[in-house]
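Peer 1: A predicted structure for the sequence below; I have some questions about it.
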Amino acid sequence: MRLMSKRLFDRVAVVLYLMMFSINLSSQQLPIPSNIIHKQLDNGFSYYILPNGEPGKIGLYLFSDTGSYVEKREERGVAHFLEHMVFKGSKNFPGNKTADTLESLGLRIGRDYNGSVNDIFTEYRVFIPENNKVTLEKTLRMMNDWCFNLQMDANDLEVEKKVVIEEIKLRSSGGTPFVIGTYLEGHNGLGTAEQINSVTAKDVKDFYKKYYTTDQLALVVHGKVDEKNIIRYIDKLFGELPGTIADNRNKYLDLSKETIVSGEYKNKRADMLVLGFKTRDFPVNTVASFKKDFIYKVFCEMLSNRLSKLPDSDIKKVTANTAVPFTGNLWFNFRLEAKEGASYKTMLDNFNFVIAQARRFGFLQEEIDYYVNDFLKRYKRLATRSEDYLGDVKKHFLKGDVPLSLIDKVKYTQQISNEISPEDFSDLLNHFTEYNKTILFDNTAKAFEDGFDESYILASLRHIEKNAKVMPYKFSEPSSQFAIGSTNDLPEVEIEDKEAGKIKKKVKLGDYLYVLKYDNGIKVVVNNAPKSDTQIKIVSKHGLNNIPQEDRALFKYVVDHFDEKFGVYSEKGARDLRRRLRIYKDVEFGNYNYELSLKGNNNNFSQLIKIFNLIITNNSKPEAGELSESLKRYLKRVTQNKDEYDQYSNYILGKGLEVPALTSQPIDDAIVARFFEYNNMFKRSLKDAYVYVGGELPENVDDLISTYIASIEPVRFNTSVNEKASPLFIEKPTVKEIAWGKTSAKSSFMFSNVKDKPVSFKDKLISEGIAEYGYKRMFQILRKKYGFVYSLGASGYANVSQNLSAVSIRYIVEDKTNVDAAQRAMLEEVLPSMSEGILSEHDALVIKALLEKDYVSSFYETDRVSSDYLKWGLDYGELYTMQDFQKIIRTITEEDIEDQMRRLINPDNYIILLQQK
């Protein structure tokens, strides 16, 4: 036998090495990001600890991989019913102790803790303040009990049936179209009233025992915690759970086992032909599976573009993607919207032509490269943002997809992009139409014609290759006004050089919050908390009350048409610039306040702040004729209805104002000139306002603010109009009925009181605490005792200019036969003790805990810090820190609450706003 030469041996060795390298690369496990802690305990229970939660709060999530789609027909609604029973008591928190404990921590159902059931999972979530070890550990002990130790008392079950049935009445969804033709068709997760009434305690307990086992549950801690201590605590606490491993691996229906064709599919918006090609899903946990998943995405994008650009087709719009209807199932999903006068037969022919063309000539490397690069652009764009892995770890728990950092996603996409070729798509392209299918259409639609049935459709798909006249495809890029561009593609805003304002003082308000005060009186509040929305906003104490009554309605309409052109830009140029930069303007007028905001993203802040400067300093007026025509068009298409509820509420709160209805009227140059002056005063009276700057801001943000905001010269608001309306005085209990276009009825009990001295921020907090206490009383009596209501709400108010405090407590009744009974329960059971100022020491502590939780945990929430927080600063002359809030709340005594509650909850002086048909 001849020996192999050394040179040949070396060549073979290199080839074998490359083959082994390629194999190893493909089987390489994807890495979980280093800042995610993931652990599976010996008993099968999994947990995750995630960084970058919302500042000020920790989110605790208990996930079950059991959703409503595990239910058989006779079980419908049980998963959702079980979710309700979780909060009804457990072994170590029996009876009311679960709700009482959560309440004592300052947590309220719906806002701070809740549960929800999806098709494929159930989620329980609790949001607590950070830096509170006692609250964290107590909440974890309670969630540990939820895993195995629920009580499920038969009496609680009967009361909760009423609540669940009220919820069923509020939701009318018929379920997802993915399950049409299966035993899950029409299942929306709730069941029917009849099914819920037939549920027994045994049904719920059996379901709980079967599906709430350690291997089917996971915990997520999302936020700033002491990682070493919390790992030790979770390991011990959850490691003691019994390690019951259930044989429920295939608990969800396998949709890929049968073909379904249905002409019963209805779409309210358009005639649709849905083609779903069904296979089994797979976890994305290796480089090979990442590549496979990526190829599937590119495959759908390419076919979508080809279908969209097919000449002379009957298809108006195409949506093509891979869909995971629920666990274990994967669809190649094509949703084809019909043109006017189209037929389903022709649409199917159009689809078959595109597939036949691709099979005969293959995909082009040019189009593959385009979509690979398009995905890369998207991932790179996202990689500049703060990462929140909550959704990723949920997918990891539910289907095994490894969470990837955006940087790693870019890296692996680049790694596989150079090796993807037309051959990678051949097997999928040639065989996906052979999969079992779900085909949906509407046999009552205009696009339907006789003969378009199951046999016709399936025969047509079997004989795609009979499209003999297909020609080679010529690629052209998809046309989209929302095409993804890189940061380098962003246009530079043209603006004159500005002389920067001088910072007089910089005051820290929190870890991520500070205020810049300038020599010219401008005050800018800067919020650079992670995941803050990127925006610049003016919050002013001026409102419609500062202009004449006869101008209010028209000015409120036309102000949106001011500042559409600015700087060197025409109206079209300015619109194109904002569109390319994805910058959106919004103007909101209240009776006594004004907000102008520009929203962008963290890639374009330096351009956003320049456009803000150009808009605020803009001196261009719109054309009177264009405004007149715009008004005519608006009045033709819009029916004006006054919001009676808001109108009455405002008058009760001392914030009422006469604003005439908008009517058709000529707009001349004199009106434009007058409104132009109003607009300039609103946006430039910056000494009477705060400017808010928020987002993931650049390091030189202070310099940018000094240059483009502090350089603006403030003006004085001098219309000489400053109308104020006295609060509505009610001499006796009054019911005001208001039309409401819903089948349910909403009752709002409103109480107000005017003091003979200024209303302090402490007074405002006490009013909010009384409202929270009223909410608790309603929950205990209207919902828990009687099951009358599903939805509750409460608010406390203060109007500094009127020395007024107020409370609104409200509820929605779905069954109108309960409206009078609920009102009687309010008057006879909820309100009497409140009107007498009867409050236990525990109740006072709960009220203070609720307030502290709200003001600490919500301190950095964008909607609050960019609006309400600044309005408080204008009202009270001071911007409070988180510590200030805590100090004020801790000075509130039981006697303070009782005294204000006696004054506010007056049984002889209140109004009920009753909204119903």
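Peer 2: Done, it's in. Numbering: from 1, shown residues only.
Peer 1: switch to C-alpha atoms for all contacts and neighbour counts from now on
Peer 2: Fine.
Peer 1: distance between the helix or strand containing Glu550 and the chain's centre?
Peer 2: Per DSSP states H and E, Glu550 falls inside helix 549-558. Helix 549-558 sits 33 Å away from the centroid of its parent chain (Cα atoms, centre = their mean, to the nearest Å).
Peer 1: comparison target, given below:
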Amino acid sequence: MKRKILLLALAVTGVFSLYENPAVAQPKQAAAKAAPGEKFPADPDVKIGKLANGLTYYIRRNTEPRNRAVLYMALKAGSLMETDAQQGLAHFTEHMAFNGTKDFPKNELINYLQKAGVKFGADLNAYTGFDQTVYQLPIPTDSAALFKNGFKILANWAGHISMENTDIDEERGIIVEEERQRGKNAQSRMQKEALPVILYGSRYAERIPIGKLDIIQNFKHEEIKNFYKDWYRPNLQAVIAVGDFDVAQVETLIKENFSTLKNPANAKPHQNYDLPDNKEPIVKNITDKEFPYNVALLTIRHRSKPTNTTADLKSGMIITMVNSMLGARIQELKQKGTAPFVEGQASYGPWQGGMIEGLNAMTVVAVTKDASEISKGLAGVMAEAERMAQFGFNQSELEVVKKNMEAGNEKAYKEKDKIASATFVQAYLKNFMSGSPIISPDVRYNLAKKYLAEITLDDVNKAAKKMMAEENVTVLVQAPEKDKDKLPTSAQLLENIRNAGKGLTAYVDNTVKKPLLEKKPTAGKVVKTEKIEGIGVTKLTLSNGVQVYLKPTDFKNDQIMFSSFREGGTSLIDDKDYMATNYAGNIPGDGIGEFENTQLRKILAGTTASASSYIADLYEGFSGGASPKDIEMALQLVYSYATNPRKDPVAFKKNMEDFKVYLQNADDAPDNVYGDTITSVLTSNSLRDRKPTLAELDQINLDRSLDFYKSRFADASGQTFVFVGNFDVAQITPLLETYLGGLPSTNSGSKYVDRGIRPLTGNVTRIVKKGIEDKAQVKLFFYGNYDFAPATNLQLSALSDILEFKVLERLREKESGVYSPNVGIGYEKLPYANYSLTISFSCASANVDKLVNATLDEIEKIKKEGATAVDVEKFKAESKRAMEVSLRENNFWLNYLTGKLKTNEDPLSILKQNERLEKVTPDSVKEAANKYLSNANYFKAVLVPEK
């Protein structure tokens, strides 16, 4: 739970997020040519069909990941279809799908899939939106029976959910707890005030998917059964299947399982709903006692046409260009320290993330220091959007973004045979729901290449101007309640916004003509080469003491990833100097040498290279990646961050001011106070982990931080690099000798210092009283020292996963007291071997003691009786299936090898994973529970409302 002085980065993506909005992806297809305005050619690699009952299906064979398929059952119906008495029942129906069907009574469905290695929540899941309900089932294909049953499961969801009265009643409390867990906070309360404003006059405002709690708790059983009969019908449904299978077999399975489904005799009409225009601007100030920020969000909403033709793809590319260039200008303004806002964003795209088809918007967001600066801050971001509309962009800006898009286009095309099945599924889902075209990689690649050459500066500037056409203006302000009197009036806000475009001058681009490195470093040499047989790794030792581990793979065609570490980090700073030097970890975020970040982005234009340095608790090092063709540039970045860090007093001043903005209201949010309390117990209130005070921020010194940064990278001896991806060892070695072997080295040696940060021991309880909603959060920690070993760690993981099965069954299914409890295990070897098992959930305040006792009761059962054979079977199956996928991922190998090397463990350990897994038994879990859940060190942290 380490906390450092970081930039204040607020991810403001919209007023609310009601359901996941999957991104459109691109499937594979043979090369084809298309002219502007033409419809996209059909994709021969996806089989699209329709049964006699109207059900649509999409089938595609794809081998990434191997022996896996992703199956979806999608429905064109959601909360918009509910009657007044059914509000919330579309979502409730989705829950009931997992509570029993014709062929899988009660919880048999979840148990069956878990025993096959399908994890509930992570794999098996569903979601409900305004106009859609989607069920997702990633499933192995190397078991014929399991794969065949996957389609039976989809068909059961589509037309055979049991809807037993007792099951309905038991689920009511779970949905109430879902609303409590996801809502009952400042953001939720503000959302409830905002929705009637932004959705004014539409059915959307009256049909929020979670529904109304009084209806959920009291509706008659027939209401939900009627909803299911009315709307779960084949002519509104689609089956999507993508994976490593035979297409003809899958089509047969779909026909066998879904052809018998029938539409109701007197089907209710399926309607589409719209959002009416607002002629006059709508302004709304919303405050909350627990909201810690001052945020203004403006949207200019426009009508848009469906994306159906190749010309629409060109228009979409122009929008991407505009967003990129406008975003770069805003970032540059922030870097210069002259921005009248803490954080600013402006972009054009689907309104509210595509919530309602046919609506686009220019969205402008400003986060300010306090409420009195909201008008000025929002006008500051608006000024950049207006400057774009009035004067357009420069050719030099367009060239940078074109280079980047060309690089991305090339990279995507090279990976066209490695596209994950889930990506295709999302494209087909979007096609079914809204008619979005299915575009093959070849068509997309060729058209993008053509349009990148054709699009002119005039095309871009005309589009940018249209984006600012004033229509359907809405302004929402969110702020702490205590600052309510400082907020601008609607008239003041609108006046500042309308004046934002006055007196502007054209943007002057700060072009960069210098290379990142003036000359290459003096190369070192490989002095030793070793092979680690069994996992395909080569170890190089360079003449300056740097060690490099190389694992070539074919998992991706155009990806190389790397990371490094060296012992030391901030552990080498004495406590008395810690605060003064605590900006050292932010140094790489300010740029390199004479190049600030905006200039650095221009230098890197057209490449896929990325890299940076870091300073953590016990280590410092580098991380990054690139396409094979750009790996040299990534290595140049590594060399530059090590040898030429940037001192930027302007960026430093702004970052400190931004963090003060965060600190001044941070304790208004209950979650922050709760988190700080937990950290203080788990670190014995170490100054290295706790949040600094405003006074302590003034102790941070840029020069001292920079000096410490330089000292940590002045000696590369001891740096250990790991590279994973598509490269040839012989070809990459000269680059490694030049840029890694050329790093400065004094062979001074470096070891981290154990600063003795430990959690409080014994039984510890902390009750935090903060907040105004009836919502409690509970975290139970069991922790201590232990003998770190792969076999022990696996037993701990088994204990954690199996305990989660039991806690879920008890607290959610039996008690109906929680929505999604979580059990997690953490263990580390350095600076001392320790483990921590955490159980967490949210619930009603009155139920805390009951649910904590129920949780402890489940622990005692495992201690006395051990795990059930079924639960051990589930754990083994899920572990094996997860490992099968992980072994084909570059990111897994990068993290695995780095972790083993840090702790000086045998990297061949992974070859014995299945052997260790077989030693997990009901008795071994019992032994682990008695040993590691002994209550010797037990910490209960509870957050409850103040009243």
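Peer 2: Structure received. Treat the numbers as computed from the prediction; the structure is a model and nothing was measured.
Peer 1: overlay the chains and give the TM-score.
Peer 2: TM-score of the superposed chains, computed with TM-score structural alignment, normalised by the length of the first structure, equals 0.74; 834 aligned residues with a Cα RMSD of 5.8 Å.
Peer 1: before we move on, back to that, superposed on the second structure, what's the mean shift for the helix holding Glu550 of the first structure?
Peer 2: The superposed helix 549-558 of the first structure is, by mean Cα distance after the TM-score superposition for the first structure, a mean 4.0 Å from where its aligned residues fall in the second structure.
Peer 1: just the buried residues of that helix, please?
Peer 2: Neighbour-count burial for helix 549-558 of the first structure flags Asp551, Arg552, Ala553, Leu554, Phe555, Lys556, Val558 (criterion: 16 or more other Cα atoms under 10 Å).
Peer 1: for stretch 919-926 of the second structure, same thing?
Peer 2: Those would be Val920, Thr921, Pro922, Asp923, Ser924, Val925, Lys926, for stretch 919-926 of the second structure by 16+ other Cα under 10 Å.
Peer 1: and for stretch 442-455 of the second structure?
Peer 2: Per 16+ other Cα under 10 Å, stretch 442-455 of the second structure contains these buried residues: Asp442, Val443, Arg444, Tyr445, Asn446, Leu447, Ala448, Tyr451, Leu452, Ile455.
Peer 1: what helices or strands is the helix or strand where Arg360 of the first structure lies leaning on?
Peer 2: Per DSSP H and E: Arg360 of the first structure is located in helix 344-361. Applying 3 or more Cα pairs under 8 Å, 6 or more residues apart in numbering; DSSP states H and E, we find helix 344-361 of the first structure packed against helix 287-308, strand 329-338, helix 423-431, helix 454-462.
Peer 1: for these, which one sits closest to Ser835 of the first structure?
Peer 2: Ser835 of the first structure lies closest to strand 329-338 among those, at 57.7 Å (Cα to Cα).
Peer 1: now that closest one, how far from the chain's geometric center?
Peer 2: With Cα atoms, centre = their mean, you get 25 Å for strand 329-338 of the first structure.
Peer 1: buried residues, that strand. List them.
Peer 2: Asn329, Leu330, Trp331, Phe332, Asn333, Phe334, Arg335, Leu336, Glu337, Ala338.
Peer 1: what's the answer for stretch 487-498 of the second structure, then?
Peer 2: So stretch 487-498 of the second structure, judged by 16+ other Cα under 10 Å, has buried residues Leu487, Pro488, Ser490, Leu493, Leu494, Asn496, Ile497.
Peer 1: what's that stretch in contact with?
Peer 2: Val283, Lys284, Asn285, Ala371, Ser372, Ile374, Ser375, Lys376, Leu378, Ala379, Met382 (Cα atoms under 8 Å, 6 or more residues apart in numbering).
Peer 1: let me have the buried residues of stretch 487-498 of the second structure in TSV, adding secondary structure and distance to Asn308 of the second structure as columns.
Peer 2: Shown next, in TSV, are those (DSSP: H, G, I helix; E, B strand; the rest coil; distance: Cα to Cα, whole Å):
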residue	secondary structure	distance to Asn308 of the second structure
Leu487	coil	44
Pro488	coil	43
Ser490	helix	39
Leu493	helix	38
Leu494	helix	36
Asn496	helix	39
Ile497	helix	35
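Peer 1: which residues are in contact with Lys585 of the first structure?
Peer 2: Leu596, Ser597, Leu598, Lys599.
Peer 1: conserved subset of those in the second structure?
Peer 2: Retained in the second structure by both residues aligned by TM-score structural alignment, their matches' Cα atoms under 8 Å are the following of the contacts of Lys585 of the first structure: Leu596, Ser597, Leu598.
Peer 1: restricted to buried residues, select these in PyMOL.
Peer 2: Entered in PyMOL, the line below selects the buried ones among these, by 16+ other Cα under 10 Å:
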select buried, resi 596+597+598
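Peer 1: can I get the kept ones among the contacts of Lys585 of the first structure in CSV including secondary structure and distance to Leu845 of the first structure?
Peer 2: Below are these laid out as CSV (three-state DSSP; distance: Cα to Cα, whole Å):
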residue, secondary structure, distance to Leu845 of the first structure
Leu596, strand, 39
Ser597, strand, 39
Leu598, strand, 41
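Peer 1: counterpart of Tyr855 of the first structure in the second structure?
Peer 2: Residue pairing (TM-score structural alignment): Tyr855 of the first structure is matched to Met883 of the second structure.
Peer 1: what's near enough to touch Ile198 of the second structure?
Peer 2: Thr474.
Peer 1: for Asp698 of the second structure, same thing?
Peer 2: No contacts exist for Asp698 of the second structure under Cα under 8 Å, 6+ apart.
Peer 1: so which of the helices and strands packed on helix 344-361 of the first structure is the most packed in?
Peer 2: strand 329-338 (a mean of 22; mean count of other Cα atoms under 10 Å).
Peer 1: same for it, what does it pack against?
Peer 2: For strand 329-338 of the first structure, the packing partners by 3+ Cα pairs under 8 Å, 6+ apart are strand 272-280, strand 315-323, helix 344-361.
Peer 1: if you set the cut-off to 10 Å instead, what comes out?
Peer 2: The contact analysis (3 or more Cα pairs under 10 Å, 6 or more residues apart in numbering; DSSP states H and E) places strand 329-338 of the first structure against strand 272-280, helix 287-308, strand 315-323, helix 344-361, strand 437-440.
Peer 1: can you list the ones you listed in a markdown table and add distance to Pro832 of the first structure?
Peer 2: Formatted as a markdown table, these follow (distance: least, Cα to Cα, whole Å):
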| stretch | distance to Pro832 of the first structure |
| --- | --- |
| strand 272-280 | 57 |
| helix 287-308 | 62 |
| strand 315-323 | 55 |
| helix 344-361 | 65 |
| strand 437-440 | 58 |
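Peer 1: returning to what we had before: can you tell me which of the buried residues of strand 329-338 of the first structure is closest to Ser304 of the first structure?
Peer 2: Phe334 (8.1 Å).
Peer 1: can you get me a residue count around the closest residue to the closest one other than its chain neighbours?
Peer 2: Spatially, and ignoring its direct neighbours in sequence, Phe334 of the first structure is nearest to Ala320 (4.5 Å; Cα to Cα, 6 or more residues apart in numbering). Counted with other Cα atoms under 10 Å, residues neighbouring Ala320 of the first structure total 22.
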